[in-house]
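J.: Coordinates for the following, if possible.
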Amino acid sequence: MWRHIASNFLTFLVVLVFLVGGVILWGQSEYTAQGPLDEPICLRVERGSNMRAVSRELEQEGAISNGTIFRVGVDYANKNSLLKAGSWLIPEGASMSEISDIITRGGASTCGTEVVYRIGVTDAEIEVRELDPATNRYVEKAAFVPGEGDVPEAFETVREKADTRYRIAVAEGVTSWQVMQGLAAVDVLEGEVNETPPEGSLAPDSYEVREGDTRASVIERMRQAQDLILAEAWEERQEGLPLDSPYEALILASIIEKETGVAEERGQVASVFVNRLNRGMRLQTDPTVIYGITEGQGVLGRGLRRSELRAETPWNTYVIDGLPPTPIANPGRASIEAAVNPLSTDYIFFVADGTGGHAFAITLDEHNRNVARWREIEAQRATD
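T.: The predicted model follows:
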């Protein structure tokens, strides 16, 4: 009898082990399988929250099929205590395993609201925008110029949120003085920078910052980025360029940056200046004259006068030979690469063509015809 009871009990244990093993395998499969979410969501995790509360919200949003399996899986992966506050983008079809990684890895929030401080060539702007999880694109909520008019309520509201992201977007072609002025208006930064960085030394780009970062640390990031871009470009430069150093390449790149806003033209504009340098011709470019007047401190805001084209300044390339002594702005990567790898052309002239681009010419006669067409366009616009 006891032998029969022992045999049945052993059979029960075997069956129980198989059942438990099957449940574990099923749970593991559910934890790593594609999730039910049919479109992305932005999951907000409040400070002081826990995995139980998060799992309930994920269930309500339809992001996971079973909150218990999610919590067990997180606990098994030793991530239960690693939950990070913030706003996290949960992509379509994310598995429980992927979601647990997203909400525990830390770093800056990946969705929600973002404040962008834009430092542009003509003005500065603050933009409040929010990520739409369905399209994974930011939607503008408010935009304003610092010091002009009332501050939008949307800006005041997001400043109170702990998970709001902050970004500084520096446009290509801004001067170092403009960067300094722009950073002074970024109210989440601390500290002062007493000396304007050398012209051309700052890389135009988008930089994420945290509240309490120093202005000096942001400047240093920009300088390091520009040093790296310039070094890489110089290493890959064409042979036979009329440039003796990376710094001269930076000067030329800044002129290219200010001469055209059309990306496809950079190589052609670069070729004109390289051809002129090779022939010993003066560069004769208006942006250098403007820099000689403003020295990068603000925008001229009007056309050049004939007297200014003849005025002697270190940057007036109608008067001086070769390159000016310093860059005239902070060029972006594309202009730096164009300076050291220009297109191979015979162009030595260009003038605006009325479309936002330029008409290029090899001979002076051809250039004069292009100039005459541009004058006609200007005259027509003046009467419209």
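J.: only C-alpha atoms for contact and neighbour calcs from this point on.
T.: Will do.
J.: check contacts around Gly106.
T.: Lys84 (CA atoms under 8 Å, 6 or more residues apart in numbering).
J.: measure it to Trp88 for me?
T.: Gly106 is 10 Å from Trp88, where distance means CA to CA, to the nearest Å.
J.: same thing with Val193?
T.: Distance of Val193 to Trp88, given as CA to CA: 34 Å.
J.: Please say which of these two ends up with more neighbours.
T.: Trp88 (23 against 15; other CA atoms under 10 Å).
J.: how close does the more buried one get to Ala185?
T.: Trp88 is 28 Å from Ala185, by CA to CA.
J.: again with Pro287
T.: 27 Å.
J.: The stretch 1-150 of the chain: strands as residue ranges?
T.: For the stretch 1-150 of the chain, the strands defined by DSSP state E, counting those that start in this stretch cover 41-45, 86-90, 113-119, 124-132, 137-144.
J.: Reformat the ones you listed as TSV; add distance to Pro197.
T.: Listed next are those as TSV, based on distance: least, CA to CA, whole Å:
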stretch	distance to Pro197
strand 41-45	39
strand 86-90	35
strand 113-119	16
strand 124-132	19
strand 137-144	27
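J.: looking at the ones you listed, which is closest to Ser29?
T.: Shortest distance between Ser29 and the strands of the stretch 1-150 of the chain, using CA to CA, is found for strand 86-90: 19.6 Å.
J.: related to what we said a few turns ago, neighbour-wise, which of Pro287 and Ala185 wins?
T.: In terms of neighbours (other CA under 10 Å), Pro287 is the more surrounded of Pro287 and Ala185; the figures are 21 against 16.
J.: Tell me if I'm right that the more buried one and Ile256 touch.
T.: No - contact criterion CA atoms under 8 Å: Pro287 and Ile256 do not qualify, at 9.5 Å.
J.: helix, strand or coil for Asn330?
T.: For Asn330, the assignment made with DSSP: H, G, I helix; E, B strand; the rest coil gives coil.
J.: what's it in contact with, if anything?
T.: Glu172, Gly173, Val174, Thr175, Ser176, Glu199, Gly200, Ser201, Leu202, Ala203, Pro204, Ser254.
J.: and the last one, what does it touch?
T.: So the one you mean is Ser254. Under the contact definition (CA under 8 Å, 6+ apart), the residues listed for Ser254 are Gly173, Gly200, Pro327, Ile328, Ala329, Asn330, Pro331, Ser335, Ile336.
J.: what about 6 Å?
T.: Counting by CA atoms under 6 Å, 6 or more residues apart in numbering, Ser254 makes contact with Pro327, Ile328, Ala329, Pro331.
J.: for Trp315, helix, strand, or coil?
T.: Put simply, Trp315 is coil when judged by three-state DSSP.
J.: residues touching Ile126, list them.
T.: When contacts are counted by CA under 6 Å, 6+ apart, Ile126 touches Val116, Tyr117, Ala143, Phe144.
J.: ok, 10 Å please
T.: By CA atoms under 10 Å, 6 or more residues apart in numbering, the contact list for Ile126 reads 115-119, 142-146, 151, 155, 167-169, 185-186.
J.: can you tell me how far the closest residue to it other than its chain neighbours sits from Asn275?
T.: Counting by CA to CA, 6 or more residues apart in numbering, Tyr117 is the residue found nearest to Ile126 once chain neighbours are left out, at 4.6 Å. Computed as CA to CA, the Tyr117 to Asn275 distance reads 39 Å.
J.: Let's compare: structure for the following, please.
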Amino acid sequence: MSFRSMRGRAWLRGLLLVVVLALAAALAVGWNDYQRFSTGALKVSPQQQSIDVGRGTSFKGIVAELRRQGLTTASPWYWRLLAEQMHVAGKLHAGEYALAPGITPRQLLADMAAGRVLQRNFTIVDGWTFAELRHALTQADVLQHDTSGLHDASIMQRIGAGGEAPEGRFLPETYAYVKGDSELDILRRAHAAMERTLAALWPGRAPDLPLADPYQALILASIVEKETGRADERAKIAGVFVRRLENHMLLQTDPSVIYGMGARYDGNIRRSDLTADTPYNTYTRPGLPPTPIALPGKPAIEAALHPAVGDALYFVARGDGSHVFSSTLAEHNRNVDCYQRKRCR
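T.: Reported below is the predicted structural model:
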């Protein structure tokens, strides 16, 4: 072999080595860049709290949306490689996903593959009326507002409770929902929750209650709910009303009168309001009002079904959120003078 030939082969081997080393260096740089991409945080701004993946969106479309929103500048190939590495490329679910500060591409793809869509909470507050519940639903973020323009009766029909009066029928608690859910979805779940609660609690009620059915228990619970927010007083107040029912006394509960006044109530009850007859005026009509007057929470229902024993037939507010109880009208009148008219003797 000639010297020139040997030198040519050596040059080729050297060139090949340089190319291999260059490729290895490029692969190392590329791999390091890919690793930084997969574990680095997406560029989430304070205004970006979520990303919405529409039904039927392709993987390519998802990456394009991420790039459009400025969340990533990485090559789509990086996203494809990461998805293949995680075995989720064809398993991403539609929905709205949270963009928490610091979230990485790997974490986002894992959420999408698991369908961990962003959940929001809607709380029905103990003591709300159905009208207040309807108004609060209109303010709920991303909830579909599908009850707009519907009468109460139409709403009850659409949630499968046609013919029922809506007041009191929805259990106050917190309900999780996702984008795409509607007002009717929340109402349907809250109605079912109240049905389950009554069905569970009614069989264990105290014996000999003057309540004919769970609906009457719901009515009484709504009165208890509006009369007090104190846990230590619910059963006592329920006991007063149960004994008044047993003794065929008028309930004479102001919250029921207020409910019957509707829009006429301006924050004050006058003597004329107590004598103006409505179906909810418990000063003029005996027994329970025809429907609940609010949405009672589970504690109020439990109090109505397990009223405190005793002989109290009256109570009056002290002005600090608590009440003083009495068993005779004379004692009650003294308490009214003391705590409402400020003429304590």
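J.: Which secondary structure element is home to the counterpart of Val272 of the first structure in the second structure?
T.: Matched to the second structure by TM-score structural alignment, Val272 of the first structure sits across from Val240. Secondary structure assignment for Val240 of the second structure, by DSSP states H and E: helix 234-246.
J.: Residue range in the first structure corresponding to the helix or strand following that helix, please.
T.: Per DSSP H and E, helix 234-246 of the second structure leads on to helix 254-261 as the next helix or strand towards the C-terminus. Using TM-score structural alignment, helix 254-261 of the second structure corresponds to residues 286-293 of the first structure.
J.: That stretch: average distance to aligned residues in the second structure?
T.: Comparison of stretch 286-293 of the first structure with the second structure after fitting gives an average deviation of 0.7 Å (mean CA distance after the TM-score superposition for the first structure).
J.: Against Ser222 of the second structure, how distant is the closest residue to Ala303 of the second structure other than its chain neighbours?
T.: Spatially, and ignoring its direct neighbours in sequence, Ala303 of the second structure is nearest to Ala235 (4.5 Å; CA to CA, 6+ apart). From Ala235 of the second structure across to Ser222 of the second structure, the span is 13 Å (CA to CA).
J.: and for those two, which residues touch both?
T.: By CA under 10 Å, 6+ apart, Ala235 of the second structure and Ser222 have these common neighbours: Ala300, Ile301, Ala304.
J.: The second one - that's part of a helix, no?
T.: Yes - counting by three-state DSSP, Ile301 of the second structure is found in a helix.
J.: just checking, what residue in the first structure corresponds to it?
T.: Residue correspondence to the first structure (TM-score structural alignment): Ile301 of the second structure is matched to Ile336.
J.: can you pull the contacts of that match?
T.: By CA under 10 Å, 6+ apart, the residues touching Ile336 of the first structure are 226, 229-230, 232-234, 246, 249-254, 256-257, 266, 270, 330, 342.
J.: Buried only: go through those for me.
T.: Among the contacts of Ile336 of the first structure, those classed as buried by 16 or more other CA atoms under 10 Å are 226, 229-230, 233-234, 246, 249-254, 256-257, 266, 270, 330, 342.
J.: hey, where'd the helices end up in the stretch 1-150 of the first structure?
T.: Applying DSSP state H, counting those that start in this stretch to the stretch 1-150 of the first structure gives helices spanning 2-32, 51-60, 67-76, 96-102.
J.: quick one: buried residues of the longest one?
T.: So the one you mean is helix 2-32 of the first structure. By neighbour count with 16+ other CA under 10 Å, helix 2-32 of the first structure contains the buried residues Gly27, Gln28, Glu30, Tyr31, Thr32.
J.: And for stretch 129-139 of the second structure?
T.: Neighbour-count burial for stretch 129-139 of the second structure flags Thr129, Phe130, Leu133, Arg134, Leu137, Thr138 (criterion: 16+ other CA under 10 Å).
J.: can you put the residues you listed in JSON lines and add secondary structure?
T.: Output for these, formatted as JSON lines (three-state DSSP):
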{"residue": "Thr129", "secondary structure": "coil"}
{"residue": "Phe130", "secondary structure": "helix"}
{"residue": "Leu133", "secondary structure": "helix"}
{"residue": "Arg134", "secondary structure": "helix"}
{"residue": "Leu137", "secondary structure": "helix"}
{"residue": "Thr138", "secondary structure": "helix"}
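J.: biggest separation within the residues you listed, which pair?
T.: Taking CA to CA as the measure, those span a maximum distance of 14.7 Å, between Thr129 and Thr138.
J.: State the distance from the counterpart of Gly127 of the second structure in the first structure to Val179 of the first structure.
T.: In the first structure, Gly127 of the second structure lines up with Gly173, judged by TM-score structural alignment. As judged by CA to CA, Gly173 of the first structure and Val179 of the first structure stand 10 Å apart.
J.: same check, this time on Thr32 of the first structure
T.: Using CA to CA, Thr32 of the first structure is found at 47 Å from Val179 of the first structure.
J.: do Leu250 of the first structure as well
T.: Separation of Leu250 of the first structure from Val179 of the first structure (CA to CA): 18 Å.
J.: who's in contact with the most centrally placed residue in the second structure?
T.: Nearest to the geometric centre of the second structure sits Phe122, at 2.5 Å (CA atoms, centre = their mean). Counting by CA under 10 Å, 6+ apart, Phe122 of the second structure makes contact with Ala136, Leu137, Ala140, Asp141, Leu143, Glu173, Thr174, Tyr175, Ala176, Tyr177, Ile186.
J.: Leu283 of the first structure too?
T.: 255, 272-277, 316-324, 348-349.
J.: Just the buried subset of those residues, written out for ChimeraX, thanks.
T.: Buried residues within these, by 16+ other CA under 10 Å, are selected in ChimeraX with:
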select :255,272,273,274,275,276,277,316,317,318,319,322,323,324,348,349
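J.: before we move on, the earlier item: between the contacts of Ser254 of the first structure, which has the most around it?
T.: Across the contacts of Ser254 of the first structure, neighbour numbers were computed from other CA under 10 Å; Ala329 holds the maximum, 32 neighbours.
J.: Roughly how far does the closest residue to it other than its chain neighbours sit from Leu277 of the first structure?
T.: Closest residue to Ala329 of the first structure apart from its sequence neighbours, by CA to CA, 6+ apart: Thr175 at 4.4 Å. Distance of Thr175 of the first structure to Leu277 of the first structure, given as CA to CA: 24 Å.
J.: what do you get for Leu230 of the first structure?
T.: Leu230 of the first structure sits 20 Å away from Leu277 of the first structure, taking CA to CA as the criterion.
J.: Repeat that for Val262 of the first structure.
T.: 23 Å.
J.: Please apply the same query to Pro327 of the first structure.
T.: According to CA to CA, Pro327 of the first structure and Leu277 of the first structure sit 16 Å apart.
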